[in-house]
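Visitor: dropping the sequence and predicted coords here.
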Amino acid sequence: MGEIIGVVERIWRYPVKSTGGERLDSVEVDPRGLAGDRLYAVRDGEGRFGSGKTTRRFRRMDGLLRLSARLGHRLDAPVLLDPLGSPVADPTAFLRAYLGREDVELAREDAVSHFDQLPVSVLTTATLGWLRSVLPATVIDERRFRPNLLLRTPPGTPPFTEDTWCGHPATTRTGLTLHFLRASERCAMTGAPQPGLPHAPEILRTIATHHDNRLDALAEVTHPGRLSVGDELRLV
């Protein structure tokens, strides 16, 4: 049946790219990824999406991590929450005032993907535990790395075990199949402040020094299915 590489401890969905996410007990997963994940983004007048970095597709917009969002079951328009956790009545008007930009709007994904790379990110408790051991004075939380899945790994699992999954598929009891391809290259968002997590630039420096600036395992979805907290993930 394959080796059990971990048990799903937490599931995270990020309805609006680069803002805080929502924890789920279960979710449908299709070839695009977790239903509703990064379905919306803050888009500027040039068509670039708010992010922690500036590239051809993305524009750095500081402060987005202080916001969060949640979706209903029908994946209709998200509820955007301000830094105090209160719902915003008019997301686009709020974002224009909050960011000091008149050219931004909350936009649903169309022809251009909102994902940086691949649709599903998985991080292990083994890797998080290592990071806590080398940065004992820093608040380490998986929210800094924005995984879709936090996987509870067996005792004794070495850090960065995610690297060994690359090139392999993994399945759950429902038949959901992920195919791991590579790790995320990290940016300044790992140390950016967000509710409950202070500014911590030492996190990115540590990942760069010890692991070539990469952390997690990125996967594509090769067979859809439902995913729930407590599901075992088996490497094929």
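Guide: Good, I have the coordinates. Numbering: from 1, shown residues only.
Visitor: every contact and neighbour count from this point should use C-alpha atoms.
Guide: Will do.
Visitor: residue 140 and residue 132 touch, don't they?
Guide: Yes: with contact defined as Cα atoms under 8 Å, residue 140 reaches residue 132; the gap is 6.1 Å.
Visitor: those two: who's more crowded?
Guide: residue 140 (21 against 15; other Cα atoms under 10 Å).
Visitor: what distance do you get for the more buried one to residue 227?
Guide: In this structure, residue 140 and residue 227 are 25 Å apart, going by Cα to Cα, to the nearest Å.
Visitor: now residue 95
Guide: Residue 95 sits 32 Å away from residue 227, taking Cα to Cα as the criterion.
Visitor: residue 91 now?
Guide: Separation of residue 91 from residue 227 (Cα to Cα): 30 Å.
Visitor: compare those two (neighbour count), which wins?
Guide: Legend: neighbour count by other Cα under 10 Å for residue 91 and residue 227, higher for residue 227 (23 against 18).
Visitor: put this next to the previous one:
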Amino acid sequence: MLRLSAIYRYPLKSGMGERLARSELDALGLLGDRRWMLIDADSGRFLSQRLLPQMALLQARWVDADCLQLDAPGMPPQRVWLPDADTALRDTQLWGSELNVPDAGDAAAAWLEQWLGRRCRLLYQPSARARQVDPRYTVSGERTAFTDGYPLLLIGQNSLEELSAQVGRPLEMLRFRPNLVVEGAAPYAEDGWKRIRIGAVELRLVKPCSRCIITTIDPQNGQRDADREPLETLKRHRLRDGEVYFGQNLLHPGHGVLEEGAPVEILE
């Protein structure tokens, strides 16, 4: 039987992931997922592990619906409260999308600048200012927060185990930053799924996920592996049209609840 074996949320884009036993879904994906993002204070460009691998060690956790706590090695905890959705707005770009979203304030920026050693700002994504998913794949105008493009990402547990065997060492699932992990399917079975049901929630798999240098960063220490794995192995086995793919992007109906251990049914 197929089942949902893990749920992961990333409150801060490119920050540390957290495993959840249960999560609500709202219009943008898992509740609270990737609602915060760092940008360069001067250029306005978003910052991620691609440029700053140490962000893998930057922990952001929701204290409650209105407050986030930041933690990082060698730093005292820093709490950040939701900014007003329509004030202190900053312009930024995320993979071609123009965004105008609120800034979280000087205290959060100063804390982050001290740890990262560079000028930056922390931004928040209110639902009302979310961007639309690529219109080539959306059918109902679905929107997303500060994800790379889609509200949810799914990976099969046996796909990771197959890739680990090819690389020659166990790989951490968090290298690939999925939201949902499904257990019990053959390796890469998710490549052929179009619609699934997890518990009572129906989801559409719309596009394979292209992978980048972030997969080579060890989530335990925030350092890139010198052998560039698993990206090199993915290039040999999962290359298509100049991109390497691992995992599937999903769209969802907007609301629902997902729980670890829930049965997974392939509808199409």
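Guide: Received, thanks. This one's a predicted model, so the numbers in the text were calculated from it and none came from an experiment.
Visitor: any idea what the TM-score comes out to?
Guide: Here the superposed chains carry a TM-score of 0.83, computed using TM-score structural alignment, normalised by the length of structure 1; 217 aligned residues with a Cα RMSD of 2.1 Å.
Visitor: the helices in structure 1, which residues?
Guide: Taking DSSP state H, the helices of structure 1 run over residues 91-99, 125-134, 202-211.
Visitor: got TSV for those, with distance to residue 231 of structure 1 too?
Guide: Below are the helices of structure 1 laid out as TSV (distance: least, Cα to Cα, whole Å):
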stretch	distance to residue 231 of structure 1
helix 91-99	35
helix 125-134	15
helix 202-211	28
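Visitor: residue 146 of structure 1: which of these is closest?
Guide: Across those, residue 146 of structure 1 has its closest neighbour in helix 125-134 (12.4 Å, Cα to Cα).
Visitor: corresponding residues in structure 2 for the closest one?
Guide: Per TM-score structural alignment, the counterpart of helix 125-134 of structure 1 in structure 2 is residues 157-166.
Visitor: next, the buried residues of the matching stretch.
Guide: Residues of stretch 157-166 of structure 2 classed as buried: 157, 158, 159, 160, 161, 163, 164 (neighbour count, 16 or more other Cα atoms under 10 Å).
Visitor: how about the last one, what does it touch?
Guide: Under the criterion of Cα atoms under 8 Å, 6 or more residues apart in numbering, the contact list for residue 164 of structure 2 reads 170, 171.
Visitor: in this structure residue 8 of structure 1 contacts residue 172, no?
Guide: No: using Cα under 8 Å, residue 8 of structure 1 makes no contact with residue 172, being 9.9 Å away.
Visitor: what's the overlap in contacts for those two?
Guide: Here residue 8 of structure 1 and residue 172 have 231, 232, 233 as joint contacts, going by Cα under 8 Å, 6+ apart.
Visitor: so how far is residue 111 of structure 2 from the counterpart of the last one in structure 2?
Guide: Superposed on structure 2 with TM-score structural alignment, residue 233 of structure 1 falls opposite residue 264. As judged by Cα to Cα, residue 264 of structure 2 and residue 111 of structure 2 stand 42 Å apart.
Visitor: over to residue 59 of structure 2?
Guide: 13 Å.
Visitor: with residue 152 of structure 2 instead?
Guide: 30 Å.
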